[in-house]
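Student: this one's structure only:
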């Protein structure tokens, strides 16, 4: 059986998100994927593309896309869900690999390492290379996906990462903390070099995806008819507001100005000190708050969501399920501007989940 998603349902997704981006939608956006639909064909031999398998180039892009197609055909899309490929499978911050960093997935998770150890920061230069093998692999997979699905499935942008995070890959995190004091002008130079490369990679990938791809998304799963991205700077949890203002905020705002729609990935309690500065960026559309490992889920941070909402920004709830969505609605006193990441459940839960969606006004 083919993937169960019609052009009419895509039209509904576009209209729902059009209203949401325009602050006209009177309910939250909640996508739910049910797993267990009969795919109607045997499982292909190619492995599922993951961080553990992304370095295996023995399978063609067509074979990898066929395996993804099989997995999507096993899903039922409830609420605001749509068939979507999350290309974070090359690791968080793959732009570093596109610039020459070493990609290591021997552990089953992708890590990035500098191509040369102990290199002085003055000798490091981040450059665009259109022939980089990792970039070419991503482009080839995107091309195969467009040929296969012809707009039925949305292929999300790779997890390009944050630009100061990319600098940390090449300089190393501990050394970068010292370079902020010792060579601030070199840190700024590298950040803007990374920025220039990042936006070229974004354009290169979209040149393959569009105009066939039915929209734009990334690892967040947020849909847009215009280019959008979940921007980030995970390195920022280790620095104070003054350094954030100097080394992060200018580049972050520049990216918000270059992209029509943007969110910020606020990762961990160490980043809460930067929230006011993030919210002060007028071009930023929303914030995804991630409490972090070992912390209470998204239902338990009313002061964070109230501040985001009061600033006129949208909210992505990343965990905690539908209970967390209900909690955030109660905390901010509104259903406007809320999107839940993606909820996955077995197909046996369909009846219960349809009932729960109806409580939010979702068919």
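Tutor: Thanks, I have it. Note that the coordinates shown come from a computational prediction; the quantities given were computed from them, not determined experimentally. Numbering: from 1, shown residues only.
Student: going forward, measure contacts and count neighbours with C-alpha atoms only.
Tutor: Fine.
Student: Tell me where the longest helix sits in the chain.
Tutor: If you go by DSSP state H, the chain has its longest helix at helix 184-209.
Student: Report all helices and strands that it contacts.
Tutor: Here helix 184-209 touches helix 133-149, helix 163-171, helix 173-182, helix 249-258, going by 3 or more C-alpha pairs under 8 Å, 6 or more residues apart in numbering; DSSP states H and E.
Student: how many neighbours does the residue nearest to residue 267 when sequence neighbours are not counted have?
Tutor: Nearest residue to residue 267, sequence neighbours excluded (C-alpha to C-alpha, 6 or more residues apart in numbering): residue 290, at 4.8 Å. Residue 290: 20 surrounding residues under other C-alpha atoms under 10 Å.
Student: Also residue 119?
Tutor: Residues near residue 119, counting by other C-alpha under 10 Å: 13.
Student: where's it relative to residue 172, distance?
Tutor: 10 Å (C-alpha to C-alpha, to the nearest Å).
Student: What helix or strand is residue 345 located in?
Tutor: Assigned by DSSP states H and E, residue 345 falls within strand 343-346.
Student: Second structure follows, compare the two:
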């Protein structure tokens, strides 16, 4: 475990940052100090709440305006326990494919989403998949991260972005029907495409870290490490069986986890569960963020699965409020849980942390 006199990141919004960093390091080692990891947020006492910028903010180039609003919003929040003051920029879920050459389209304002326009008709004739440093969306992303880093200095971390890399990038570039067909018809071309996409992962990751001055790192799911972390995922894996997963998705996820050194995985929907044993064996993957999906019942209904993941030695990310956390605490291993909790006010947030100490 890293031992330091001062935390890698200091902020005027969290005077207990040194203690929080110590607890995060214990979490990554599957240890506890006197309670489970709990990142709890609430409205800050004595100030009027300011809403954080909406999803996709900044894509129009108004970077400074968005940065100032994100900072103002963070200053009205209580960052309790292991909650790290941070803000994650995003122009949408398909941005990785856009950096590699796809066009980016935005929906109506009411939908608050964007998507990549598929650019590959045939992998045989498609050009090499590579990052053009002059790509307009790549340059805007870096510029946005730099503005955020300058504005947030001493206050907030720039958290990493929503990155759909590996097979999710191929999905965005080719489209779902085309990619599923290609896995059967031209698997050797998928081998080549995946190798090209994966060769971009580390350079893209490190360039974003440099632009956002991510010394002390929060991933897209806001887990903290003083060195490096992020969230990995492969939503496309829900559409493929174990053979294809092990050929393409699993090696890519293993490469990403090795680069990050420790990470969480966003795990989206019951269709993904066929791959759970393989996923839980990925070196460097320490925590699963299970997302059941709206059609599959509330998170609380999946306690058996959460306990099954813990039994494999991995931690679980548990979204909760101050009432639910007491139920989960009775059922889950406190050394293998990341509670991401919301409280109605600062006093209740602090009382919840005290309760966890008293009941662990």
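Tutor: Cool, the structure landed. None of these values were measured; they are calculated from a predicted model.
Student: Report the TM-score for the pair.
Tutor: After superposition, the two chains reach a TM-score (TM-score structural alignment, normalised by the length of structure 2) of 0.87; 345 aligned residues with a C-alpha RMSD of 2.6 Å.
Student: isn't there a helix covering residue 286 of structure 2?
Tutor: No. Assigned with DSSP: H, G, I helix; E, B strand; the rest coil, residue 286 of structure 2 falls outside any helix and is strand.
Student: Tell me which residue of structure 1 lines up with it.
Tutor: The pairwise alignment with structure 1 assigns residue 286 of structure 2 to residue 285, based on TM-score structural alignment.
Student: need the contact list for the residue nearest to residue 267 of structure 1.
Tutor: Shown in contact with residue 290 of structure 1 (C-alpha atoms under 8 Å, 6 or more residues apart in numbering): 265-268, 298, 318.
Student: so where do the strands sit in structure 1?
Tutor: 31-35, 75-79, 84-85, 102-104, 111-113, 154-155, 228-232, 261-267, 286-290, 314-317, 338-340, 343-346 (DSSP state E).
Student: Just send the ones you listed back as JSON lines, with distance to residue 183 of structure 1 too.
Tutor: Putting those into JSON lines (distance: least, C-alpha to C-alpha, whole Å) gives the following:
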{"stretch": "strand 31-35", "distance to residue 183 of structure 1": "46"}
{"stretch": "strand 75-79", "distance to residue 183 of structure 1": "51"}
{"stretch": "strand 84-85", "distance to residue 183 of structure 1": "40"}
{"stretch": "strand 102-104", "distance to residue 183 of structure 1": "24"}
{"stretch": "strand 111-113", "distance to residue 183 of structure 1": "21"}
{"stretch": "strand 154-155", "distance to residue 183 of structure 1": "39"}
{"stretch": "strand 228-232", "distance to residue 183 of structure 1": "23"}
{"stretch": "strand 261-267", "distance to residue 183 of structure 1": "26"}
{"stretch": "strand 286-290", "distance to residue 183 of structure 1": "31"}
{"stretch": "strand 314-317", "distance to residue 183 of structure 1": "36"}
{"stretch": "strand 338-340", "distance to residue 183 of structure 1": "41"}
{"stretch": "strand 343-346", "distance to residue 183 of structure 1": "45"}
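Student: closest one to residue 192 of structure 1 among those strands?
Tutor: strand 228-232 (14.9 Å; C-alpha to C-alpha).
Student: on that earlier part again, nearest to residue 226 of structure 1, of the helices and strands packed on helix 184-209 of structure 1?
Tutor: If we rank these by C-alpha to C-alpha, the stretch that ends up nearest is helix 249-258, at 11.9 Å.
Student: Which residue ranges of the stretch 1-150 of structure 1 form helices?
Tutor: 7-21, 61-73, 95-98, 133-149 (DSSP state H, counting those that start in this stretch).
Student: Just want the angle from the first one to strand 75-79.
Tutor: Which is helix 7-21 of structure 1. Here the directions of helix 7-21 of structure 1 and strand 75-79 differ by 40 degrees (axes from the mean of the first three to the mean of the last three C-alpha atoms, to 10 degrees).
Student: got a list of contacts for helix 7-21 of structure 1?
Tutor: 25, 80, 82, 152, 214, 223-225, 336-337.
Student: Using PyMOL, define a selection of the buried residues within these.
Tutor: In PyMOL, a selection of the buried entries from these looks like this (16 or more other C-alpha atoms under 10 Å):
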select buried, resi 25+80+82+152+214+223+224+225+336+337
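Student: still on that earlier bit, output the contacts of residue 290 of structure 1 as CSV; include the columns distance to residue 326 of structure 1 and neighbour count.
Tutor: Formatted as CSV, the contacts of residue 290 of structure 1 follow (distance: C-alpha to C-alpha, whole Å; neighbours: other C-alpha atoms under 10 Å):
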residue, distance to residue 326 of structure 1, neighbour count
265, 21, 21
266, 21, 25
267, 22, 19
268, 22, 16
298, 11, 24
318, 13, 20
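Student: Give me the most central residue, structure 1.
Tutor: Central residue of structure 1 (C-alpha atoms, centre = their mean): residue 219, 2.8 Å from the mean position.
Student: Buried residues in stretch 60-76 of structure 2, which are they?
Tutor: 63, 66-76.
Student: For the residue nearest to the centre of structure 1, list the residues it contacts.
Tutor: Here residue 219 of structure 1 is in contact with 86-88, 156-159, 230 (C-alpha under 8 Å, 6+ apart).
Student: Let's see that with 7 Å instead.
Tutor: 86-88, 156, 159 (C-alpha atoms under 7 Å, 6 or more residues apart in numbering).
Student: Can you tell me which of those carry over to structure 2?
Tutor: Here is what carries over to structure 2 from the contacts of residue 219 of structure 1, by both residues aligned by TM-score structural alignment, their matches' C-alpha atoms under 7 Å: 86, 156, 159.
Student: Any idea how many residues pack against the nearest residue to residue 124 of structure 2 once chain neighbours are set aside?
Tutor: Leaving aside its sequence neighbours, residue 124 of structure 2 sits nearest to residue 189 (C-alpha to C-alpha, 6+ apart; 6.9 Å). Neighbourhood size, residue 189 of structure 2 [other C-alpha under 10 Å]: 15.
Student: what do you get for the one 10 residues further on?
Tutor: Counted by other C-alpha under 10 Å, the residues lying close to residue 199 of structure 2 total 17.
Student: Contact partners for it?
Tutor: Contacts of residue 199 of structure 2 (C-alpha under 7 Å, 6+ apart): none.
Student: Can you give me the buried ones in the strand holding residue 345 of structure 1?
Tutor: Buried, per 16+ other C-alpha under 10 Å, within strand 343-346 of structure 1: 343, 345.
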